[in-house]
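A.B. asks: model this:
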Amino acid sequence: MSHVPLSENRVVAHGLRAMTVADLPLIHPIELASYDHPWSIGNFADSLGAGYSMWVLEAGGDVMGYYAMMAAAGEAHLLNLTIAPDWRRHGLGRDLLAHCLARACEQQAGSVFLEVRTSNTAAISLYHSSGFVDLAVRRAYYPAGEGREDALIMKKDLAC
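C.D. replies: Below you'll find the predicted structure:
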């Protein structure tokens, strides 16, 4: 369990647990509030059904964030890492990412890959500061308001 500073004088304890189907109605509003082109409940359900590593970050029963990662053949792919808008800028994304990387090691991944919108500078900064490097740009990868947006492909080699 970690503590999140909410202000100089307030701290809230939070924890991580494996995501279940019962969490889907709780995480989907966060997804909808976070992305113009969000995952559907079906996307989350399919990922759970496929056995992906999916975790929820919560405090006092309230979901504050989540991630989805798949691992196979010595590699992991971070598919989705999202913090609820009201909980951003408190280090929770870093906590989730650290947990994801540890889970990737447990699943014998030697590296973790991800794609991120080139406009998502906060996420790119988090990933760079966590040791990810830029590999390439995937042109017109994401749907966007008018047209498509590029994705930055990033990689982190793990020392498990």
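
A.B. asks: from now on I want contacts and neighbour counts done on CA atoms only, so please keep to that.
C.D. replies: OK.

A.B. asks: and the residue nearest the centre of the chain?
C.D. replies: Leu81 (1.2 Å; Cα atoms, centre = their mean).

A.B. asks: to compare against the first, here's the next sequence to fold:
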Amino acid sequence: MIKLWMAPAGLHIEPGRVLDAKELARIHALGFYRGWPASEFETFLADRDTPIYVACDAKRRIAGFALIRVVADEAELLTIAVDPKWRGKGLGTALLKAVFEDLLATPARRMFLEVSEDNAAAIKLYGREGFETISTRKGYYAKPDGSQATALVMARDLD
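C.D. replies: Got it, this is the predicted structure:
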């Protein structure tokens, strides 16, 4: 049985497949200075402890995705990315809600993430979804100009 969740703009969310790796790498590179290669996404997709949730249309054109890691009673949002033409439509929220719902069937009770302190849109999204900043990591992210950005470490309970 394939799990499906509803998403805005006529999209739905479903588990990622190994065949999605190239498209996930493309979308990730549009949102991050150092995008991850398709081979890394293939590795994640082959590991049941790193599920990927893809938002796509009926023809399976991917608009965005969320990648998590589950270890014991904790989950980590490794990355979330939405194609620029789909941003601002509630896809990030829908992806997080699908992740939270799916995690209810796991032992995970808390979720963590890191986000660049200058990524205002993501910080706003995470705040709306109950995440709170618990610490920082200075110089965590490289920026195109050679400088480094501080990461905010955020967390929220899942139950």
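
A.B. asks: returning to that earlier point: surely the residue nearest to the centre of the first structure touches Tyr66?
C.D. replies: Yes: counting by Cα atoms under 8 Å, Leu81 of the first structure touches Tyr66, with 5.9 Å between them.

A.B. asks: what do those two both touch?
C.D. replies: Leu96 (Cα atoms under 8 Å, 6 or more residues apart in numbering).

A.B. asks: give the equivalent position in the second structure for the residue nearest to the centre of the first structure.
C.D. replies: Correspondence of Leu81 of the first structure to the second structure, assessed by TM-score structural alignment: Ile80.

A.B. asks: now the terminal residues of stretch 28-37 of the second structure, how far apart.
C.D. replies: 9 Å (Cα to Cα, to the nearest Å).

A.B. asks: could you pull out the helices for the first structure?
C.D. replies: 24-34, 41-49, 92-106, 121-129 (DSSP state H).

A.B. asks: most tightly surrounded among the ones you listed?
C.D. replies: helix 92-106 (a mean of 19; mean count of other Cα atoms under 10 Å).

A.B. asks: which ones are touching the residue nearest to the match of Leu81 of the first structure when sequence neighbours are not counted?
C.D. replies: Excluding the flanking residues, the one nearest Ile80 of the second structure by Cα to Cα, 6 or more residues apart in numbering is Ala66, at 4.2 Å. Listed by Cα under 8 Å, 6+ apart, the contact partners of Ala66 of the second structure are 52-54, 77-81, 95-96, 99.

A.B. asks: gap between Ala66 of the second structure and Lys138 of the second structure?
C.D. replies: From Ala66 of the second structure over to Lys138 of the second structure (counting by Cα to Cα), the distance is 24 Å.

A.B. asks: ok so, going back, from the contacts of Ala66 of the second structure, pick the one nearest Arg17 of the second structure.
C.D. replies: Ile52 (8.1 Å; Cα to Cα).

A.B. asks: isn't that closest one right up against Val70?
C.D. replies: No: here Ile52 of the second structure does not reach Val70: they are 11.4 Å apart, not a contact under Cα under 8 Å.

A.B. asks: among the two, which residue is more densely surrounded?
C.D. replies: The neighbour count for Ile52 of the second structure versus Val70, taken as other Cα atoms under 10 Å, is higher for Ile52 (28 against 19).

A.B. asks: the more buried one pairs with which position in the first structure?
C.D. replies: Using TM-score structural alignment, Ile52 of the second structure pairs with Met54 in the first structure.

A.B. asks: what's the nearest residue to Ala94 of the second structure if we skip its chain neighbours?
C.D. replies: Nearest one to Ala94 of the second structure, counting by Cα to Cα, 6+ apart, is Ala7 at 5.6 Å.

A.B. asks: check contacts around the one you found.
C.D. replies: By Cα under 8 Å, 6+ apart, the neighbours of Ala7 of the second structure are 13, 55, 90-91, 94-95.

A.B. asks: go again using 7 Å as the cut-off
C.D. replies: 13, 91, 94 (Cα atoms under 7 Å, 6 or more residues apart in numbering).

A.B. asks: mind listing the strands in the first structure by residue range?
C.D. replies: 2-5, 11-18, 53-59, 62-72, 75-83, 111-117, 133-144, 147-157 (DSSP state E).

A.B. asks: what's the angle from the fifth one to strand 147-157?
C.D. replies: Meaning strand 75-83 of the first structure. Orientation of strand 75-83 of the first structure against strand 147-157 (axes from the mean of the first three to the mean of the last three Cα atoms, to 10 degrees) gives an angle of 120 degrees.
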